[in-house]
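> this one's structure only:
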């Protein structure tokens, strides 16, 4: 993919991070890249970011073509064609990313790359919003990943060893996990024989606003071997990865003790009520979509049809390549003539793009945009 417009970064740093991760994964994990791109297109259209910035409009059009190409290249891949399989894939990949970062923390070998991996995990967990709002456990995982990413980045910036502030994961702490959850805010560990570890922070201790706000999935799914390849964000393997600009990791306003990872035993603390990143009028609350269905290939079904059997934001079904005009042979030359004028292939391609956007706008009940885009398409085809 080409460069991500700066207007997207200015509008939402987390959306920009998602686009960056899609670009990084495009060649090595195209299915995960597909869902990253899918969410980005979803959000651009829902927020009308394309309506006020030509660069964003062009980028989104190309991104939609990329979605169609990935879907065509992986037509038999259930993680793209089936909602349940797609959500499971995203959840497992997100958990695998978080687990890799946690293993480095437990080994006290934290580097800047570890912060990047935690941040990536938060970004990936957020994609589950495609299928409905994230549950409390997922929100806790996002908090935990965000906190660690910010903690490590802050320590490195200040010239400190980030391993000094690593949460304790030794056997003693595991044996008293339940007790520490009962009174997480108690700053006094008492002497005793137990090591004094940083207290598990409440979810509320991690600021929400611009830092890595991103939700996603229950942790109890087993990661299939096909999804569990390690190293996508680890420094040892990162040399093989495309490297767009690394998303910034922001500081927490004041670093409270770490949120406890929700997978380690007791249920997570009650999450704060901050909203997840806005997403387009999805109303379903259960991950598996309910029946009642516009077809998944409906042109840019990026509308509020969250109950469809496919995710409601399916990219356009129109082929990416320029279609041959009806009844014409594949011979090169003008595609067609109208009113005595020749319509070349470039004009037809541009007309097709505007027609796609008109359909997208209608899915969002944005009639003025649909009319404008259709008029542009007709002008390109020689209509007066």
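The structure has been received and is ready for your questions. Because the structure is predicted, anything quoted here is derived from the model rather than measured. Residues are numbered from 1 along each chain as shown.

> can we go C-alpha only for contacts and neighbour counts from here?
Noted.

> show me the strands in this protein, by range?
Secondary structure of the chain, counting by DSSP state E: strands at 301-302, 313-314, 336-338, 341-343.

> in the chain, which helix is the longest?
Ranked by residue count under DSSP state H, the longest helix found in the chain is helix 83-106.

> tell me which of the strands of the chain is the most buried.
strand 301-302 (a mean of 28; mean count of other Cα atoms under 10 Å).

> output the contacting helices and strands for the longest helix of the chain.
The contact analysis (3 or more Cα pairs under 8 Å, 6 or more residues apart in numbering; DSSP states H and E) places helix 83-106 against helix 30-46, helix 78-81, helix 112-126.

> okay, pairing it with this:
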């Protein structure tokens, strides 16, 4: 797998270092996540419009070269669609981000406060950042992103001070209660939480085998976020993904370093051949319908459900 070990990130681009770091960590664990992490780093660096110098040019051209090598590795493995279609790619990265977020939230609510819990919230926040390479975040993902970054900062500060954190969200007075999403102390104005002390790539499994799904059935108190259907809280991957589509393995190790997307097509009940992209688009329409129902927007919900049905029945949408 391509590597950026020889690429020096100039101080003027230090904002993208966390995404380069998480890309390196996933080079063998999940090359698709690694590719999109680098793509987001490249897009962010280009938008910063720093003065061109030999140092900045070497960084940008070097990162671009590594990005293309990552893409070719994925394509050579027979999975071109996951890097050529943002719809397919976004489903993969979103599922992976949610899986890490739910693991961290489970650990936090079970009062298992340690560095791995902090790192998991921190990584989930970065992965939600990376989702912006596909466009503006949905309200649900934006909420998850803000909460993950706040929780990483809060837990890290408590551990450094030797204080016992409160599990779950806090109310505005600092006690256990409804979630708050105001900017936490010591968080930069751009909303990017600082990395926890000692943060570095690790071999920690996210989530570990047999980890129960969110929320723990015994956990009292208000749930975060609300239990209404949303794009941020899909059911287990076995129910979420249609036949032929890809869902991340339960643990990165189960993938054996391979990019495990099944065959390119499947057949609908009407005999129409559907691609992975078709299934992903149908899933998006269903998510949009679910979001519309949360706002009691019945016409929009019906329209998106009809589009999903039409796509699954005919293989196209008018």
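Yep, it's here. Just so you know, these numbers come straight off a predicted model, no measurement behind them.

> could I get the TM-score for this pair?
TM-score of the superposed chains, computed with TM-score structural alignment, normalised by the length of the second structure, equals 0.56; 205 aligned residues with a Cα RMSD of 3.2 Å.

> and residue 37 of the first structure, which of the strands of the first structure is closest to it?
Closest approach to residue 37 of the first structure among these is made by strand 313-314 (11.0 Å; Cα to Cα).

> what span of the second structure is that closest one aligned with?
Counting by TM-score structural alignment, strand 313-314 of the first structure pairs with no residue of the second structure.

> hmm, back to that, so which bit of the second structure is the longest helix of the first structure matched to?
Per the alignment by TM-score structural alignment, helix 83-106 of the first structure matches residues 86-109 in the second structure.

> do stretch 371-378 of the first structure as well
On the second structure, no counterpart of stretch 371-378 of the first structure exists by TM-score structural alignment.

> likewise stretch 125-139 of the first structure?
Using TM-score structural alignment, stretch 125-139 of the first structure lines up with residues 128-142 of the second structure.

> in that stretch, what's buried?
Buried residues in stretch 128-142 of the second structure, counted by 16 or more other Cα atoms under 10 Å: 128, 129, 130, 131, 133, 137, 138, 141, 142.

> where's the closest residue in space to residue 110 of the second structure that isn't next to it in sequence relative to residue 120 of the second structure, distance?
Nearest non-adjacent residue to residue 110 of the second structure, counting by Cα to Cα, 6 or more residues apart in numbering: residue 167, 7.2 Å away. Going from residue 167 of the second structure to residue 120 of the second structure by Cα to Cα, to the nearest Å gives 15 Å.

> who has more neighbours out of those two?
residue 120 (25 against 18; other Cα atoms under 10 Å).

> excluding chain neighbours, what is closest to the more buried one?
With sequence-adjacent residues excluded and distances taken as Cα to Cα, 6+ apart, residue 120 of the second structure is closest to residue 104, at 5.4 Å.

> thought the one you found was touching residue 121?
Yes. The pair residue 104 of the second structure / residue 121 is scored as a contact, 5.7 Å apart, by Cα atoms under 8 Å.

> show me what contacts the residue nearest to residue 110 of the second structure?
Shown in contact with residue 167 of the second structure (Cα atoms under 8 Å, 6 or more residues apart in numbering): 108, 109, 110, 111, 176.

> find the nearest non-adjacent residue to the fourth one, please.
So that's residue 111 of the second structure. Nearest residue to residue 111 of the second structure in three dimensions, chain neighbours excluded: residue 167, at 5.7 Å (Cα to Cα, 6+ apart).

> separation between the one you found and residue 234 of the second structure?
Residue 167 of the second structure is 23 Å from residue 234 of the second structure, by Cα to Cα.

> cool, residue 295 of the second structure as well?
Using Cα to Cα, residue 295 of the second structure is found at 18 Å from residue 234 of the second structure.

> who has more neighbours out of these two?
Just comparing residue 295 of the second structure and residue 234: by other Cα under 10 Å the higher neighbour count belongs to residue 234, 16 against 9.

> so what's the residue count around the residue nearest to the more buried one when sequence neighbours are not counted?
Spatially, and ignoring its direct neighbours in sequence, residue 234 of the second structure is nearest to residue 240 (6.5 Å; Cα to Cα, 6+ apart). For residue 240 of the second structure, the tally of surrounding residues (other Cα under 10 Å) stands at 13.

> verify the stated contact: residue 240 of the second structure with residue 248.
No. Using Cα under 8 Å, residue 240 of the second structure is not in contact with residue 248; the gap is 11.4 Å.

> which residues in the first structure does stretch 299-316 of the second structure match up with?
Under TM-score structural alignment, stretch 299-316 of the second structure corresponds to no residues of the first structure.

> how far away from the center of its chain is that stretch?
26 Å (Cα atoms, centre = their mean, to the nearest Å).

> next, the buried residues of that stretch.
Neighbour-count burial for stretch 299-316 of the second structure, counted by 16+ other Cα under 10 Å, picks out 300-302, 304-309, 311-313, 315.

> surely residue 117 of the first structure and residue 98 touch.
Yes. Using Cα under 8 Å, residue 117 of the first structure makes contact with residue 98 at a distance of 7.2 Å.

> residue 145 of the second structure contacts residue 129, correct?
Yes. Using Cα under 8 Å, residue 145 of the second structure makes contact with residue 129 at a distance of 7.3 Å.
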